[in-house]
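*Asks:* Take a look and give me a structure for this.
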Amino acid sequence: MTNLFSIFDPATSLMNLNINWMMSIIIMMMLPSMFWMLNNRYLMMWKLPINSLNNEFNLLLNKKTNKGSTLIFISMFSLIMLNNLLGLFPHLFTCTSHMSTTLSLALPLWLSFMIFGWTKNTQNMFIHLVPNGTPSILMPFMVCIETISNIIRPLTLAVRLAANMIAGHLILTLLGNTTMEVSQNILLIMLIIQMMLLILETAVAVIQGYVFAVLSILYASEVN
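*Replies:* Okay, here's the model as predicted:
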């Protein structure tokens, strides 16, 4: 079990430098520069999904009064997606599999939304605690349920991202260790299964970044 979870160990260091955690910063060097006079192919390929996300996120927010509000969510999607994809490479650390990373992304966002909502739109925040059509006898219980569900939102965001990264990497590690001990007849089947799982994990890496950004936008739209 120690060897199985060693891929999530952030303790690897060199010359008193924590190299594993530095990978989450080094990934920023892969982002295209926005200061070129002419768009290169890499920059144009990067802008295609970014523009699509910007149009989709603007539908969830008020486009007229919140111009530029989608930039923080697009940046968060890019950061999470690139770190998730980076963790699929051999011998590289997946920082998004740790709660210290995911919770540090989710908690400040949720806290800022709550502070803004309760200071600027206090009446609207109270209205959200009681859904429309709730019977009078159930209103106290609905307030408690909505309050609890609101409080655990950053935890659910963080756990969802970390759990999906851990589960996929564990399956790939288990199959990788098993492949070394199987016979030649089953080896080809195991390799095909591993390739399919790797493609699935690549899709999960992108989808989890998208889900994190979309849920953050939905939480922001409730308080605005």
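*Asks:* contacts, neighbours, all on C-alpha from now
*Replies:* Noted.
*Asks:* Give me the longest helix you can find in this protein.
*Replies:* In terms of residue count, the longest helix belonging to the chain (DSSP state H) is helix 184-223.
*Asks:* Packing partners of it?
*Replies:* The contact analysis (3 or more Cα pairs under 8 Å, 6 or more residues apart in numbering; DSSP states H and E) places helix 184-223 against helix 41-60, helix 70-86, helix 99-120, helix 153-179.
*Asks:* this one next, for a side-by-side:
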Amino acid sequence: MAFIIIFLWLGCIVLFMSTHLSFSNPLIYLLTLIQMHLYTGLFITAHDAMHGTVAPHNQKLNSLIGQVSTALYALFPFGNLNTKHHKHHQFVHTKEDPDYHQGNFFIWYFSFIKQYITWWQIVAMAIIYNVLKIWIIEQNLLMFWVIPSLLSTLQLFYFGTYLPHKGEHQNKHQSKSQSKNHIWAFFSCYFFGYHYEHHDSPVTPWWKLWQQKEKNLEI
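*Replies:* Just a heads-up that it's a prediction; the model follows:
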């Protein structure tokens, strides 16, 4: 599943970069949304690697795939993300939780981003951007590389952090889970709207979280 996501992302970004679409063509916005969803898939793949579920019998390969996914996403260091994500699970909804912040959506979002983005990433991405625009149409770089990755951070934050963890919850994982709708759950954030299920079974990969939802509904 990890290789499918990575190769789909690679294939689409290469294909989209070679297109010649004007801003008046609605197809350009559809392709941007497709690439946004694949960017989110890269991060979800890295997230599964943090829980050791991408290659459970080969942790070196598991970590390698996680690092490749985070590097393609935005040059994130996998080890740093891994440490902070496990703190999130250990200290969920507390001051020690790096993903939690008391405040409105925008304050929480910028606090969330600040936890993970470093200055050297911004500089490195800017250098890569300016090198790539020597060969690639700048409009395509913006629409299929820059904007999808930024929109993806909103998608991940809104459906995978903000909605599940805002407010108080009367359960051991301090997490809310969206109502059963497997199609919407996939397209919104790779089933991570089923967030209680993820915290209850963190070793379940994203593509099996719908099964955890089904099990919980049967209890």
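*Asks:* TM-score for these two?
*Replies:* Superposed pair, TM-score by TM-score structural alignment, normalised by the length of structure 2: 0.34. Supporting alignment: 115 aligned residues with a Cα RMSD of 5.0 Å.
*Asks:* List the buried residues of the longest helix of structure 1.
*Replies:* 190, 194, 197-198, 201-202, 204-210, 212-214, 216-217, 219-220, 223 (16 or more other Cα atoms under 10 Å).
*Asks:* swap in stretch 151-158 of structure 1?
*Replies:* Across stretch 151-158 of structure 1, burial judged by 16+ other Cα under 10 Å covers Arg153, Pro154, Leu157, Ala158.
*Asks:* Now do the same contact list for the first one.
*Replies:* The contact partners of Arg153 of structure 1, by Cα atoms under 8 Å, 6 or more residues apart in numbering, come to Trp110.
*Asks:* measure it to Leu200 of structure 1 for me?
*Replies:* With distances taken as Cα to Cα, to the nearest Å, Arg153 of structure 1 is found 26 Å from Leu200 of structure 1.
*Asks:* can you pull the contacts of Ile186 of structure 1?
*Replies:* Ile186 of structure 1 neighbours (Cα under 8 Å, 6+ apart): none.
*Asks:* Please report how far the residue nearest to Trp110 of structure 1 when sequence neighbours are not counted lies from Leu103 of structure 1.
*Replies:* Nearest residue to Trp110 of structure 1, sequence neighbours excluded (Cα to Cα, 6 or more residues apart in numbering): Pro154, at 6.2 Å. To Leu103 of structure 1, Pro154 of structure 1 is 7 Å away according to Cα to Cα.
*Asks:* do Arg153 of structure 1 as well
*Replies:* 11 Å.
*Asks:* Thr156 of structure 1 now?
*Replies:* For Thr156 of structure 1 relative to Leu103 of structure 1 (Cα to Cα), the value is 9 Å.
*Asks:* can you pull out the strands in structure 2?
*Replies:* In structure 2, no segments count as strands under DSSP state E.
*Asks:* Run through the helices of it in chain order.
*Replies:* Going by DSSP H, structure 2 shows helices at 2-17, 27-50, 59-74, 78-90, 105-116, 119-132, 138-141, 147-157, 163-165, 182-189, 195-200, 209-218.
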